[in-house]
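[1] Predicted model and sequence below, questions to follow.
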Amino acid sequence: MKVLISGAGIAGNALAFWLSKLGHDVTVVEWFPNLRATGLQIDLRGPGIQVLRRMGLEQAFRAKAAPEQGFQVVDGSGRRRAYFPANKSGKGLQSLTSDFEIMRGDLCHLLHDATEGRAKYVFGTSIESFEERDKGVEVWFTGGKTDTYDLVVGADGQWSKTRKMMLGPDTPDALVPLGGVYTAYFTIPRPIQKGEEYIATVYMATGRRGLFLRRHSPDTVQVYIGCTSDSDKLKNARRGDTQAEKEALAEVFQGAGWQSQEIVEAMRNADDFYCERMALVKLDSWSHGRVTLVGDAGYCPSATTGMGTTCGVVGAYILAGEIARHCGGEDSESGLETALKAYEEKFRPFMDQVQEGVASDSKSWGSMPSSAFGIGVLNSIVGLVSFLRIDVAKWFLKEDAVKDWKLPEYSELPQN
């Protein structure tokens, strides 16, 4: 088939990897002028690790893996209150630090490089509109070109334009905001100190604010600042207006303690700053005719689950597997409807469990301790949990949420 994928991110590149291996004519369009290597640390968990191994990319992944050793909680004085090491045993659930941590840009490059030469990448353009015809989908691009495809796949993230076009102007978008929850990401230059280890550090501040630092290199630290806030200034800041977003967050984090003042000042000068409004994407159907969605465009679980990258990689694998199973040989066109239906039937039970309760959980964050006393109590509890070697990851992340679901195997997909 002739396939168009919109978005050269993790999910789009993973799908291009599989479909191009099957011999389909795959084009990936990306509005950015080159492969976007931005973004901070991400991970794979559970079935995402299985898919990576089936792709034959585990060794290449580990060569680029972030060297994070574990996760600690500190108080306002910087004193460690709890520590949770990474699970390096190869068995059981991952800890808060996965054994498969990597910078987003490195994973993007890894998937792209494994696909380049088989799939065609076109940068600096995007889908302007499309219309389904009897024999395909006619697509108009922003540069004025047009072409027709057997299948169009939206892999363009939680704010997907492809999804909005698929739904049509009279249908509300499927984005479900997690009210008032914001996270900003950026990096700051900070040379590693003698004796310092590669340990992720979280600090919980009063007013439902938090700072999270991760080191992936000797020269640079990743910063995540998050809050649950009803700040009008933050709410009204236009998405992508980094100056307005920075100013609003600087106001919210004023007096947060620990390293907040230093971090806020560094944030003002960060050229890789990105502010995310936490949200889910929930659709009754991921496909319409010859158009379908993969990754955050179709079923964003939000960063709060820790499963976004895994969902994108697994979803791409299952979509490709069902296409391989039902669209082989001369029956590709007639089998596409069956393949898209099977993709949803196989993967929706997984996504339903990952997304279950996330929206209501976000409302409960408003009852999280906000006072200095409440945070002190919480730190003591987390410290006890750490001392007893109970992994809190299963309380916060969704790796353990999926029950009675097994990653499908596709003999039709090329084995590595």
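    Thanks, I have the structure now. Because the structure is predicted, anything quoted here is derived from the model rather than measured. Residues are numbered from 1 along each chain as shown.
[2] contacts, neighbours, all on C-alpha from now
    Noted.
[3] Just to check, Ala297 is in contact with Met165?
    No: counting by Cα atoms under 8 Å, Ala297 stays clear of Met165, with 11.8 Å between them.
[4] between these two, which one's more packed in?
    Ala297 (30 against 18; other Cα atoms under 10 Å).
[5] Could you look up the SS state of the more buried one?
    helix (DSSP: H, G, I helix; E, B strand; the rest coil).
[6] which non-adjacent residue is nearest Thr38?
    Leaving out its chain neighbours, the residue that sits closest to Thr38 by Cα to Cα, 6 or more residues apart in numbering is Gly105, at 5.4 Å.
[7] putting a second one here so we can go through both:
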Amino acid sequence: MKSLKVLISGAGCAGPALAFWLARVGHRVTVVERNTSLRTSGAQIDIRNQGVEIIKRMDLLEKIREKLVYEKGAQFINSAGEVTVTLGTGNQAATSEYEIMRGDLVNILYNETKDHDNVKYIFGETVERYDEKDDKVVVQFSDGSHDSFDLLVGADGQGSHIRSTILPPGSNEYRKLGVYIAYWFIPHIETDTNYFTFYSCPGRRSILRRWHEHSDTQVYCVFKDTCNPDKFDELMKAPVETQKKFWVEKFHDAGWETSRFLAGLDNTTNFYCQEIVQVTTDTWSRGRVVLLGDAAHCPSPMTGLGTTSSLIGAYVLAGELTQNSDDLPLALKRYDETLRPLVNEAQEISSFNLRLMFPQSQWAINARLAALRFLCWLGIPSFLERFANDTSPWKMPHYPALDKDEKS
């Protein structure tokens, strides 16, 4: 195996996961992160399907279990706060067996790689530009320094700068779903249960509540609007206080405990809002540059498969690079061919399901709750959860070279 020198842009989940696998077999890795320190904020995420197998292969199952957020299941409530439907946990359920805060997973992956002889982290810097020369990619960093690498990996999220440098002119890289979300943390009170709680109100609006620790409750406000995309684009560029005011105005009449949730915006230290999109580009690599995770194929939070597909993608990319280290074009071609079917599957969201998630009227909300109650009475959700451990036809590849740390 030829030892590769690899630069990874982005120290979220996907980048350190790739660094883990590459360093294990002797490749030399540099991870550059634009933030001045590890960004450990963020909401609750989950690991599903073959992603659980990946963390087992990384020998991280017990460390992740120690940080899991325990949720009994999911509940749908009405405007009076009364529970109308209760669902359990499961591989394909609204809440999975492997729920974890984003910051905890990022810390685990970082701590597993930061002291490795083959891994170097650089914080507070970005890839300013790069040029491919002969058999190298020469990178200029934002501090003016230069270095050369065998491969540059863009693991810099759904708004990836690296992706913008390899796409053909005029590429349509996003599938817009017309869905917008904000989340923040508020002080926990006794009635905030450890159920993933769903509440819908007229106007295609929903509020979600989750509890991940004794002191904090997570609040998510979500709505669907396909008529005013420009308005929200402008909002994303506005000051945080202007963004908060928008969400107050949007949800002030939503009912349930909304007044308490919105009041929590005044003192929260963890607020974030975004448009929910999917990254659907056909181009994952060009020359010695390749995309990974959300930068390549963000499926959106609507699918619950963003973290899972990123972890699997890191394993597949590392495996193909190791098996074909002397033929990078072949390695990147095999990475695309192997992973693309899983990504296509993960990104499936029908317009019908989107309408079902965001009812327009109270009548439609009541009809959805009645249908869920009827399905639960028939036992269909429980039946499906019991047989959901292998619902994907995509089969996980096995790369024997990644099985053992050759330097240990």
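    Received, thanks. Being a predicted model, the structure only gives us computed values, none of them experimental.
[8] Report the TM-score for the pair.
    In this superposition the chains share a TM-score of 0.91, using TM-score structural alignment, normalised by the length of the second structure; 396 aligned residues with a Cα RMSD of 2.3 Å.
[9] Show me the helices in the second structure, by range?
    Using DSSP state H, the helices of the second structure run over 14-24, 50-57, 61-65, 102-113, 161-166, 229-236, 240-251, 258-263, 294-297, 306-323, 328-346, 351-357, 362-378, 380-386.
[10] between those, which gets nearest to Thr269 of the second structure?
    Thr269 of the second structure lies closest, by Cα to Cα, to one member of these: helix 240-251, at 11.2 Å.
[11] so where is that closest one in the first structure?
    Alignment of helix 240-251 of the second structure against the first structure: residues 242-253, by TM-score structural alignment.
[12] buried sites along the matching stretch?
    Across stretch 242-253 of the first structure, burial judged by 16 or more other Cα atoms under 10 Å covers Thr242, Ala244, Glu245, Lys246, Glu247, Ala248, Leu249, Ala250, Val252, Phe253.
[13] Tabulate the residues you listed (TSV), appending distance to Glu138 of the first structure.
    As requested, those are exported to TSV (distance: Cα to Cα, whole Å):
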residue	distance to Glu138 of the first structure
Thr242	35
Ala244	39
Glu245	38
Lys246	41
Glu247	43
Ala248	43
Leu249	43
Ala250	46
Val252	47
Phe253	48
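[14] From these, pick the one nearest Phe32 of the first structure.
    Thr242 (17.4 Å).
[15] dump the residue contacts of the closest one.
    By Cα atoms under 8 Å, 6 or more residues apart in numbering, the contact set of Thr242 of the first structure is Phe273, Tyr274, Cys275.
[16] and if you look at Lys403 of the first structure?
    Lys403 of the first structure neighbours (Cα under 8 Å, 6+ apart): Gln353.
[17] now do Pro187 of the second structure
    Ser215, Asp216, Thr217, Gly264.
[18] how far away is it from Leu208 of the second structure?
    Using Cα to Cα, to the nearest Å, Pro187 of the second structure is found at 15 Å from Leu208 of the second structure.
[19] Find the residue at the geometric middle of the first structure.
    Nearest to the mean C-alpha position of the first structure, by Cα atoms, centre = their mean, lies Gly308 at 3.7 Å.
[20] returning to what we had before: now tabulate the contacts of Pro187 of the second structure in CSV and tack on neighbour count and distance to Glu62 of the second structure.
    Listed next are the contacts of Pro187 of the second structure as CSV, based on neighbours: other Cα atoms under 10 Å; distance: Cα to Cα, whole Å:
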residue, neighbour count, distance to Glu62 of the second structure
Ser215, 11, 24
Asp216, 16, 24
Thr217, 20, 25
Gly264, 16, 34
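[21] Over in the first structure, see which of those residues survive.
    Contacts from those that recur in the first structure, judged by both residues aligned by TM-score structural alignment, their matches' Cα atoms under 8 Å, are Ser215, Asp216, Thr217.
[22] so which of those residues comes closest to Asn353 of the second structure?
    Thr217 (27.5 Å).
[23] Which position in the first structure pairs with that closest one?
    Using TM-score structural alignment as the criterion, Thr217 of the second structure maps onto Val221 of the first structure.
[24] Give the full set of residues in contact with that match.
    With Cα under 8 Å, 6+ apart, Val221 of the first structure has these contacts: Thr187, Ile188, Pro189, Arg190, Leu213, Arg214, Arg215.
[25] how many neighbours does the fifth one have?
    Which is Leu213 of the first structure. Neighbour tally, Leu213 of the first structure, other Cα under 10 Å: 18.
[26] So it sits against Arg190, correct?
    No: look at Leu213 of the first structure against Arg190 with Cα under 8 Å: they stay out of range, at 11.2 Å.
[27] Nearest residue to the residue mapped onto Ala316 of the first structure from the second structure in space, ignoring adjacent ones along the chain?
    The equivalent of Ala316 of the first structure in the second structure is Ala314 (alignment by TM-score structural alignment). Leaving aside its chain neighbours, Ala314 of the second structure sits nearest to Leu18 (4.6 Å; criterion: Cα to Cα, 6+ apart).
[28] The one you found touches Ala318, doesn't it?
    Yes: applying Cα under 8 Å as the test, Leu18 of the second structure and Ala318 come out as touching, 6.4 Å apart.
[29] quick one on the thing from earlier: tell me which of the helices of the second structure sits nearest to Val85 of the second structure.
    Closest to Val85 of the second structure of the helices of the second structure is helix 362-378 (Cα to Cα; 5.9 Å).
[30] Check what contacts that closest one and list those residues.
    Identification of contacts with helix 362-378 of the second structure by Cα under 8 Å, 6+ apart yields Phe76, Thr84, Val85, Leu87, Ser200, Cys201, Pro202, Leu356, Pro359, Pro381, Ser382.
[31] Determine which two of the residues you listed are furthest apart.
    Spatially, the most separated pair among the contacts of helix 362-378 of the second structure is Pro202 and Ser382, at 28.7 Å (Cα to Cα).
[32] Run through the residues that contact Leu321 of the second structure.
    If a contact means Cα under 8 Å, 6+ apart, then Leu321 of the second structure has Leu328, Ala331, Leu332 as its contacts.
[33] which of these are buried?
    Among those, the ones that count as buried by 16+ other Cα under 10 Å are Leu328, Ala331, Leu332.
[34] in the stretch 51-200 of the second structure, which spans are strands?
    73-77, 83-87, 99-101, 119-123, 127-133, 136-141, 146-149, 151-154, 174-187, 195-201 (DSSP state E, counting those that start in this stretch).
[35] Of all the residues in the longest one, which ones are buried?
    Looking back up the chat, that one is strand 174-187 of the second structure. So strand 174-187 of the second structure, judged by 16+ other Cα under 10 Å, has buried residues Tyr174, Arg175, Leu177, Gly178, Val179, Tyr180, Ile181, Ala182, Tyr183, Trp184, Phe185, Ile186.
[36] Nice, that's everything, thank you.
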